[in-house]
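1. need coordinates for the following:
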Amino acid sequence: MSIIGKIESCLPSFTKTETIIARFILDHREDGVEQYLLGDLSRELGVGEATIVRFCRKLGLGGFTELKFLLSVENEEHTAARENSGEIKDILISSIKMTDSMVSSKDISDVVDLAGAASEVFFFGIGMSGLSASMGESRLFRFGKRTKAITEAHAQNMQASLCDENSLIVAVSISGETIDLIEAVSLAKESGAKVVAITSYLRSTLAELADYVLLSFGKPNYINAGAFSTVVSQLYILDLITSEYALRFSAEAARSKKRIARSIINKMVN
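-> As a prediction, this is how the structure comes out:
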């Protein structure tokens, strides 16, 4: 039996509070209930986090994470067959537009101030967010800034422990709850580093740790975790930051781009 079917069959046995949770899931089954963090759903419904966990266990599940996983499976099976090139294009465009609406020019300017003052900028990310971190490093590096992308958990911890007040960490995570990333960022904060978070959740642990938060549009999906729409929104923010940096420090950026171009000109095929 599907998890939706199981919830429907158990409706008569639910308490009043459990029924509120069940009805919300059933009424929003195609709206991405699985994209909620436990705390966000608790606030949305006005019920305790422990109540939601008990609801999940009443369904025979290990907890809220397993419920989200099963909902992701069913939602993916329902929507995968309907996706076409036009819908994919609309999703990507919408992702950029939504991200643009959540980020102000002052936010970008403040982050560029931090980058300009830092002795070195480290980009932290894991999984698909690690790819975004690597792109951020590649882009900013070309403008003359000392940068390094670190996408492996142990290396992030080691680098974080060596940071100081002149270091800047740009931490990229859709959920803002990736355990290894949170650990590394916490170490960096203890070392005195400034932290910029690029995440989709303002109330996430990563956002709470950060000095600045830039919101990207994208929701975690256990089945379709490699969706490009989430990465596109992260790359859009990183492009805003690095482009503003190049404008702000135009002389340095121009010199660096010329030197880099000369260094690789012989590598190109005529």
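
2. hey, let's count contacts and neighbours off CA atoms from now on
-> Fine.

3. for stretch 94-114, measure first residue to last.
-> With CA to CA, to the nearest Å as the measure, stretch 94-114 spans 29 Å from end to end.

4. buried residues in it?
-> 95-96, 99-100, 103, 108-109, 111-112, 114 (16 or more other CA atoms under 10 Å).

5. what residues does that stretch touch?
-> Residues outside stretch 94-114 that contact it (CA atoms under 8 Å, 6 or more residues apart in numbering): 168, 194, 196, 212, 214-218, 229-230, 232-233, 236-237, 240-242, 244-245.

6. just give me the neighbour total for Gln156.
-> Counted with other CA atoms under 10 Å, residues neighbouring Gln156 total 24.

7. if I look at it, how far off is Ile182?
-> Taken as CA to CA, the span from Gln156 to Ile182 is 10 Å.

8. try Leu26
-> In terms of CA to CA, Leu26 sits 33 Å off from Ile182.

9. which of those two has more residues huddled nearby?
-> Set Leu26 next to Ile182 and count neighbours by other CA under 10 Å: Ile182 wins out with 19 against 14.

10. isn't that one up against Ala197?
-> No - in this structure, Ile182 is not within contact of Ala197 by CA atoms under 8 Å, at 10.7 Å.

11. residues shared between the contacts of those two?
-> Leu206.

12. show me what stretch 234-252 is in contact with.
-> Contacts for stretch 234-252 (CA under 8 Å, 6+ apart): 96, 99, 108-109, 111-112, 116, 129, 132, 135-136, 139-140, 143-144, 172, 198, 214, 216, 253.

13. so for that stretch, what gets flagged as buried?
-> Buried residues in stretch 234-252, defined by neighbour count with 16+ other CA under 10 Å: 234-246, 249.

14. possible to save the residues you listed as TSV with distance to Ile20 and secondary structure?
-> Output for the buried residues of stretch 234-252, formatted as TSV (distance: CA to CA, whole Å; DSSP: H, G, I helix; E, B strand; the rest coil):
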residue	distance to Ile20	secondary structure
Gln234	34	helix
Leu235	38	helix
Tyr236	38	helix
Ile237	37	helix
Leu238	40	helix
Asp239	42	helix
Leu240	42	helix
Ile241	42	helix
Thr242	45	helix
Ser243	47	helix
Glu244	47	helix
Tyr245	48	helix
Ala246	51	helix
Phe249	54	coil
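
15. now the second one, please; I'll put the structures next to each other:
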Amino acid sequence: MVRPAWAPREVDIDRPSAARMYDYYLGGSHNFAVDRDLARRAVDGWPTLPLILQANRAFLRRAVRYCVGQGIDQFLDVGSGIPTAGNVHEVARAADPDARVVYVDVDPVAVAHARALLDDDPRTGVVEADLCDVDAVLDDPVTRATLDLDRPVALLVVALLHFVPDELRPGAVLAGYREAMAPGSHLVLSHASADGAPDVAEDHVSLYRRTDTPMSMRSHDEVLAFFDGFSLVEPGLVLFPRWRPDEHEVVGDLEGFTGYAGVGRRD
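-> Modelled structure (predicted):
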């Protein structure tokens, strides 16, 4: 295919990317034919997948508003993905105009678009780094210039850890962030799971093995362990739509719905 003008030269446009597939699921336009093809196959095998991902995005928005309500005015969004409507800084600033946000991603397309979108915004920053390299994220000059890590911060790890295999010790990675976070900081986390839909989830995992970021579905108890050292706020670790739904959001029958979300506080 012809390389779009917005695609960095180092990006392989012939291999699907989880970040660009997620952009496609959410109705974005920064994805390639190879991403759309694999995403459509995923939806064919799991028709409720777009609803699940939209529910995950809605959880992110609610969690950001909750954190602002707890007095947090700075956010570290790791694995932020390709910018789309309802970004963290937009949601946070609707409640606190002075909120600061650093977006972190390892995908060059996501980073390039975030920088283009936020280049003239002094209260946001964009860092190209891997979640698992805690020092690279926290010690980056952009992070240090934008956030004050001596004050509470919200660490957002939303729809990301299922792309981190067990051998990279995701729990230890989160512990590294936790130790650097001031008391009163929050962890906002969501994670894919096969609980409730094991057959379609297995096929979904097989599809993602064709990308550079294969998936590791985890159970409720496995995801819960990621909150070690944090105090879970009510209602705990639950299905995306059940985490503090807004008054206008009706949570109906969630049979076959998968994925867990929660928010924890570092005391």
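
16. kindly provide the TM-score of these chains.
-> After superposition, the two chains reach a TM-score (TM-score structural alignment, normalised by the length of structure 2) of 0.35; 137 aligned residues with a CA RMSD of 5.1 Å.

17. okay, and which of the buried residues of stretch 94-114 of structure 1 map to helices?
-> Applying DSSP state H to the buried residues of stretch 94-114 of structure 1, the entries found in helices are 95-96, 99-100, 108-109, 111-112, 114.

18. what two of the buried residues of stretch 234-252 of structure 1 have the greatest distance between them?
-> Distance extremes for the buried residues of stretch 234-252 of structure 1: the farthest pair is Gln234 and Phe249 at 22.6 Å, using CA to CA.

19. how far does stretch 56-66 of structure 1 stretch from one end to the other?
-> One end of stretch 56-66 of structure 1 sits 8 Å from the other (CA to CA).

20. likewise stretch 174-190 of structure 2?
-> 13 Å.

21. could you do stretch 54-73 of structure 1 as well?
-> Start-to-end span of stretch 54-73 of structure 1 (CA to CA) is 21 Å.

22. list the buried residues for it?
-> Neighbour-count burial for stretch 54-73 of structure 1 flags 54-56, 58, 61, 63-65, 67-73 (criterion: 16+ other CA under 10 Å).

23. next secondary structure after the helix or strand harbouring Ala19 of structure 2?
-> Take DSSP states H and E as the rule and Ala19 of structure 2 turns out to sit in helix 18-25. Next in sequence after helix 18-25 of structure 2, counting helices and strands by DSSP H and E, comes helix 33-45.

24. give me the angle between that following helix and helix 18-25.
-> Orientation of helix 33-45 of structure 2 against helix 18-25 (axes from the mean of the first three to the mean of the last three CA atoms, to 10 degrees) gives an angle of 60 degrees.

25. helix 33-45 of structure 2 packs against which elements?
-> helix 18-25, helix 49-69, helix 198-208 (3 or more CA pairs under 8 Å, 6 or more residues apart in numbering; DSSP states H and E).

26. tell me which residues of the second one come out buried.
-> Same thing as helix 49-69 of structure 2. Result for helix 49-69 of structure 2 [16+ other CA under 10 Å]: buried residues 49-50, 52-68.

27. mind listing the strands for structure 2?
-> Counting by DSSP state E, one finds strands in structure 2 at the ranges 74-78, 100-105, 124-128, 154-158, 186-191, 231-232, 238-239, 260-265.

28. same deal with the stretch 1-150 of structure 1?
-> 120-125, 147-150 (DSSP state E, counting those that start in this stretch).

29. from the contact counts, what lies against the shortest one?
-> By that I understand strand 147-150 of structure 1. By 3+ CA pairs under 8 Å, 6+ apart, strand 147-150 of structure 1 packs against strand 120-125, helix 128-141.

30. after that strand, next one along is what?
-> Toward the C-terminal end, the helix or strand that comes next after strand 147-150 of structure 1 (DSSP H and E) is helix 153-161.

31. quick check: angle from the next helix or strand after that following helix to helix 153-161?
-> Downstream of helix 153-161 of structure 1, the first helix or strand assigned by DSSP H and E is strand 167-172. Angle of strand 167-172 of structure 1 versus helix 153-161, following the same axes, to 10 degrees, is 150 degrees.

32. quick check: Pro44 of structure 2 vs Val137 of structure 2, distance?
-> In this structure residue 44 of structure 2 is Asp, not Pro. In terms of CA to CA, Asp44 of structure 2 sits 37 Å off from Val137 of structure 2.

33. if you could redo that for Ala154 of structure 2, that was the one I meant.
-> For Ala154 of structure 2, the distance to Val137 of structure 2 equals 14 Å [CA to CA].

34. one step back: of the helices and strands packed on strand 147-150 of structure 1, which is nearest His78 of structure 1?
-> Among those, the nearest to His78 of structure 1 by CA to CA is helix 128-141 (23.8 Å).

35. report how many residues lie close to the nearest residue to Lys148 of structure 1 once chain neighbours are set aside.
-> In space, and not counting its chain neighbours, Lys148 of structure 1 is closest to Phe122: 4.9 Å by CA to CA, 6 or more residues apart in numbering. If you count neighbours by other CA under 10 Å, Phe122 of structure 1 ends up with 26.
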